[in-house]
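Trainee: sharing a model that was predicted from the sequence below.
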Amino acid sequence: MDNKRDKLVGGGPQSAGIQSVEIGMTVLNAFAASSGAMSLKQVSQATSMAPSKVHRYLASFVRSGMLIQNATSGLYDLGPTARRLGLAAMGRLDAFTVASNGLLKLRDLTGHTVCMAVWSESGPILVRWESGQEPLILSLRIGSSIPLLDTSIGQTFLAYLPSSITEPAVKLQQKLSGTPPTRTVLDQAELDQIRSSCSTYTSSAMIKGVDAIAAPVFEAPNRLFSVITLAASHRSMQGAKLDKARQQVEAIAREISLELGCPQGWRAAP
């Protein structure tokens, strides 16, 4: 690193840091967000830094093992030191706690009731529930099974899990319900729409007058970990309020996914 550029930044002892280290992290983050090796030009574009400046950081990271450079192509990629750090960090990560903290943040941000579901052999089950400021009369409790076809939670799982996993659960739920199913599957257009929308909205799906917005949470490497959901009265989910709530749910889902190590946040292929 260029010691002349190691300037202290921040407003005081609590926030002081070394500027060159923070700039270096921008370079490493570009590799974390990339799907593969990168050229000097690509790193320069991704970081909005001059190639000459980027090259100095790349050279230092190669010497430290954070990056490697292919002798034939000249491309750079994450190196053995970065892999060791990543494995150590993932080994110490409590994914459920990370997701739960994000869920609490969503509740405090919106004031609405929030919940989290994970996958089981019988479909989604509720594992966390936090009530909001608006009272909702719901029969759900921790451990409740969530219908797949008609709820925002269920549809999100259907969109991001392989059909080989979800189809047996759909059949089991229909068998246990004891009533003829209104439909047996979501068509491809519906699944594509859910994935492209980033969140799923349903109105009065389980409880009349209660709407829900669900978004997927991913962990490395792009595995669906859970689905977080915001629930509110139908009158609270109209027009601009609905748009804002969807943006907030999506933002928190992305934050959790990034913290769990999903490089792209949460736009992962099923």
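Mentor: Nice, thanks for sending it over.

Trainee: contacts, neighbours, all on C-alpha from now
Mentor: Will do.

Trainee: contacts for the helix or strand harbouring Arg128?
Mentor: Per DSSP states H and E: Arg128 is located in strand 123-130. Here strand 123-130 makes contact (C-alpha atoms under 8 Å, 6 or more residues apart in numbering) with 100, 104, 107, 113-119, 141-148, 153-154, 157, 166, 169-170, 173.

Trainee: okay, pairing it with this:
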Amino acid sequence: MTVEKEQRHIQSIEVGFRLIGVLEAARAKLPLKTIAERAGMPASKAHLYMVSFLRLGLVAQDPASMRYGLGPYAVQLGLAGLRQLDVVDLARGPMEELQQSVGLSVHLSIWGNMGPTIVAKSDGELDVPMIIKVGHVLPLLTSATGRVFLALLPAALLAPILHRVPTSSAAARAVIEEAKREMGRNGVTTSDSRVHEGFAAISAPIFDHSGALAASMTLIGQRSHVPLDGRGSAVEKLKAACDLVTRAMGREAAASDASLEDPSPRRTLARSTRA
């Protein structure tokens, strides 16, 4: 049996960032003694690290209380990290696990200039061939995926796409209200044989760090295998997968904790694509 050689590393950096981890987890500024205790090191040693972190801007110290908190450079690093997050990359692992767990096909969609656009997929075993292609634009009003965007996107973003749909504005408004009610009840939207005859789908939202709708993840399969009541194990696993990606995107609150019945106007897209 071979033992993988440990990569070389600088231990002092790892030790020092235990202090940063303490500050990141704290809800308020902390005195040096408390920070050192939580990091498991002597206060004298912690102080040396804190001096360096202060110089770099990773840490800031309140001149009145002498307590420490994260500094401006730490904020810049956090924002830079959020800018570099890619919902597609973050979703691939959870999508694969979800597909293997429930046995249905899974696809991920974001809002493109033509509407809900599939950007990643994990195919399940379907008794009847049905091709799900990356880059395919899904119907806004009739697909489970489209109904997630109808329920949660601001009207201003929906309007250009709805203008192209061959239906009356009254009919479109009725579908939007129905999608909002469904999302409010179960945190998911469904579609029964509206896109492909004999197949059904159920879709849930993924949010970014600000609470903006970033994508939707959708389960699709033969209608007898899809829980169209919006309940059951498969639905809970779908929502758990979306919640996992939401947290990876930097959102502390679970997607299901967000107010779905009255979507916030700031839920604009974190990313768009050309369809």
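Mentor: Structure received. Because the structure is a prediction, the values reported are computed rather than measured.

Trainee: if we can go back for a sec, mean deviation, the strand holding Arg128 of structure 1 versus structure 2?
Mentor: In the superposition against structure 2, strand 123-130 of structure 1 averages 1.7 Å from its aligned positions (mean C-alpha distance after the TM-score superposition for structure 1).

Trainee: separation between Leu213 of structure 2 and Ser233 of structure 2?
Mentor: To Ser233 of structure 2, Leu213 of structure 2 is 24 Å away according to C-alpha to C-alpha, to the nearest Å.

Trainee: which of the two has more neighbours?
Mentor: Leu213 (26 against 11; other C-alpha atoms under 10 Å).

Trainee: trace that one over to structure 1, please.
Mentor: Matched by TM-score structural alignment, Leu213 of structure 2 corresponds to Leu224 in structure 1.

Trainee: where exactly do the strands run in the stretch 51-200 of structure 2?
Mentor: Counting by DSSP state E, counting those that start in this stretch, the stretch 51-200 of structure 2 has strands at residues 59-61, 68-70, 105-112, 115-122, 189-192, 199-207.

Trainee: circling back: what's the strand holding Arg128 of structure 1 aligned against in structure 2?
Mentor: Strand 123-130 of structure 1 maps onto residues 115-122 of structure 2, going by TM-score structural alignment.

Trainee: the stretch 1-150 of structure 1: helices as residue ranges?
Mentor: 19-33, 40-47, 51-64, 80-91, 95-110 (DSSP state H, counting those that start in this stretch).

Trainee: relative orientation of the second one and helix 19-33 in degrees?
Mentor: This points to helix 40-47 of structure 1. Angle of helix 40-47 of structure 1 versus helix 19-33, following axes from the mean of the first three to the mean of the last three C-alpha atoms, to 10 degrees, is 110 degrees.

Trainee: tell me which residues touch Thr47 of structure 1, please.
Mentor: Taking C-alpha under 8 Å, 6+ apart, one finds 26-27, 30 in contact with Thr47 of structure 1.

Trainee: for structure 2, longest helix please?
Mentor: In structure 2, with assignment by DSSP state H, the single longest helix is helix 169-186.

Trainee: so what does Leu161 of structure 1 match up with in structure 2?
Mentor: By TM-score structural alignment, Leu161 of structure 1 lines up with Leu153.

Trainee: any idea how far its match lies from Ala172 of structure 2?
Mentor: For Leu153 of structure 2 relative to Ala172 of structure 2 (C-alpha to C-alpha), the value is 14 Å.

Trainee: what of Pro94 of structure 2?
Mentor: 33 Å.

Trainee: and for Leu108 of structure 2?
Mentor: According to C-alpha to C-alpha, Leu108 of structure 2 and Ala172 of structure 2 sit 24 Å apart.

Trainee: kindly report the same for Arg55 of structure 2.
Mentor: For Arg55 of structure 2, the distance to Ala172 of structure 2 - C-alpha to C-alpha - is 57 Å.

Trainee: so for these two, which sits in the more crowded spot?
Mentor: Just comparing Arg55 of structure 2 and Ala172: by other C-alpha under 10 Å the higher neighbour count belongs to Ala172, 18 against 10.

Trainee: residues contacting the residue mapped onto the more buried one from structure 1?
Mentor: Matched across to structure 1, Ala172 of structure 2 falls on Thr184, judged by TM-score structural alignment. The contact partners of Thr184 of structure 1, taken as C-alpha under 8 Å, 6+ apart, are 149, 170-171.

Trainee: now Ala144 of structure 2
Mentor: Here Ala144 of structure 2 is in contact with 189-191, 201-203, 218 (criterion: C-alpha under 8 Å, 6+ apart).

Trainee: again, only this time at 7 Å
Mentor: 189-191, 201-203 (C-alpha atoms under 7 Å, 6 or more residues apart in numbering).

Trainee: before we move on, what about Phe218 of structure 1?
Mentor: Phe218 of structure 1 touches 224-225, 257, 262, 266, counting by C-alpha under 7 Å, 6+ apart.

Trainee: which one (most neighbours) among the residues you listed?
Mentor: Ser257 leads the contacts of Phe218 of structure 1 on contacts (other C-alpha under 10 Å) with 30 neighbours.

Trainee: how about that one, secondary structure?
Mentor: helix (DSSP: H, G, I helix; E, B strand; the rest coil).
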